[in-house]
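Novice: Output the structure for:
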Amino acid sequence: MASRASETILRRQLREISRNGIPGISAGLVDDNIYNWEVMLIGPDDTLYEGGFFKARLTFPEDYPLMPPKMRFETPMWHPNVYPDGNVCISILHPPGEDKYGYEDAGERWLPVHSVETILLSVIAMLSSPNPDSPANMDAAKELRENYPSFKKRVRKLARDSAEML
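Specialist: The predicted model follows:
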């Protein structure tokens, strides 16, 4: 029964995104599977990622919205809050409840009121404001902190390369 409810919620959220749109973002199903979405994000204006086209996957559990989806960039990404394998590490994608390490407040983590729209807006915010103090990619965080010109050059190249791959 939970999967039926999650399917209904996901179909509604996909319809809302398709109808209303989120600037710089498009989303659709992979192989007509409501639990597997392909997302294209355009790098936000006035950021190092500006002009880039970043493809990602959102994979939803059958107990969504009680549990969060996973998001993984398929386009190469250099960002302190994105693991080297492309998995996104932001608070709202972490399971609900208290953080066993005490870093995040329960209110910062996944809540069933979140939607695909709030996830995607959070990812855009993450691209705009990297958090090197809570890194998923230690090398990117270190480069951002210690050699910003090198970090900037690498990210700008990724953004250019991503636009050429289209």
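Novice: all contacts plus neighbour counts: C-alpha atoms, from now on.
Specialist: Fine.
Novice: Now the residue nearest in space to the middle of the chain: closest residue in space that isn't a chain neighbour?
Specialist: Among the residues of the chain, the one closest to the centroid is residue 123, at 4.2 Å (C-alpha atoms, centre = their mean). Spatially, and ignoring its direct neighbours in sequence, residue 123 is nearest to residue 90 (7.8 Å; C-alpha to C-alpha, 6 or more residues apart in numbering).
Novice: I'd like the structure of this one too, to check against the first:
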Amino acid sequence: MAVAQSVLLLRKQLAELRRHPVDGFSAGLVDEDNIFKWEVIIIGPADSLYDGGYFKAHLTFPQDYPQRPPKMKFISETWHPNVGVDGSVCISILHEPGDDKYGYETAAERWLPVHTVETIMVSVISMLCDPNDESPANVDAAKQFREDMQKFKKNVARCVRKSQEEL
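Specialist: The predicted model follows:
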């Protein structure tokens, strides 16, 4: 029964995004037969280092969505403190619900069933504009962000160019 409810909710969210697109990203299914795997294209936010880029990512939803968060992974190369070298996105909103065992995040900052694809994507776009280098998924990018901003900007610019070529 939970899977059927997840399918209905995901179909509803996809239909809503198709009817009323949200600035900054587009979303669709990787495979029309699998509602649990979405492809998103994030348009690099204006006035950010990622401006002009088109970053492809996959959202993979669990069968018990929205009780648990999806996983997000950039397919396009993305140099960012909160994106692992494998493309995995590490932000609070995508962390399992409940208290953080390390005490870094409050339960309210983590996944809540009220979140939607739109709220996830708005958070990811915000993350691109404002990296959290205190809790990095990519330690090298975080270190470079703190210690050598010129080199960091150069690496991001390379990723932006590459994302434009991959379109």
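Novice: one step back: host element of the residue nearest to the centre of the first structure?
Specialist: helix 116-128 (DSSP states H and E).
Novice: Could you list the buried residues of that helix?
Specialist: 116-117, 119-120, 122-124, 126-128 (16 or more other C-alpha atoms under 10 Å).
Novice: quick one: which of the residues you listed is nearest to residue 136 of the first structure?
Specialist: Using C-alpha to C-alpha, residue 126 is the member of the buried residues of helix 116-128 of the first structure that lies nearest residue 136 of the first structure, at 12.3 Å.
Novice: Check the gap between that closest one and residue 101 of the first structure for me.
Specialist: Computed as C-alpha to C-alpha, to the nearest Å, the residue 126 of the first structure to residue 101 of the first structure distance reads 21 Å.
Novice: what does the longest helix anywhere in the first structure contact?
Specialist: When the first structure is parsed with DSSP state H, its longest helix is helix 2-20. For helix 2-20 of the first structure, the external contacting residues (C-alpha atoms under 8 Å, 6 or more residues apart in numbering) are 26-28, 34-35, 62-65, 115-117.
Novice: Kindly recompute the last result at 6 Å.
Specialist: 62-64 (C-alpha atoms under 6 Å, 6 or more residues apart in numbering).
Novice: Repeat that for stretch 37-47 of the first structure.
Specialist: 24-30, 49-58, 128.
Novice: so it aligns onto which residues of the second structure?
Specialist: Aligned by TM-score structural alignment, stretch 37-47 of the first structure falls on residues 38-48 of the second structure.
Novice: Tell me the buried residues in that stretch?
Specialist: In stretch 38-48 of the second structure, counting by 16+ other C-alpha under 10 Å, buried: 38-45.
Novice: Columns distance to residue 147 of the second structure and secondary structure on top of these, output as TSV?
Specialist: Converted to TSV, the buried residues of stretch 38-48 of the second structure look like this (distance: C-alpha to C-alpha, whole Å; DSSP: H, G, I helix; E, B strand; the rest coil):
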residue	distance to residue 147 of the second structure	secondary structure
38	36	strand
39	34	strand
40	31	strand
41	30	strand
42	27	strand
43	27	strand
44	23	coil
45	23	coil
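Novice: Inside strands: which ones of the contacts of helix 2-20 of the first structure?
Specialist: Using DSSP state E, no member of the contacts of helix 2-20 of the first structure falls in strands.
Novice: picking up where we left off before, quick one: the helix holding residue 123 of the first structure to helix 2-20, angle?
Specialist: Here helix 116-128 of the first structure runs at an angle of 70 degrees relative to helix 2-20 (axes from the mean of the first three to the mean of the last three C-alpha atoms, to 10 degrees).
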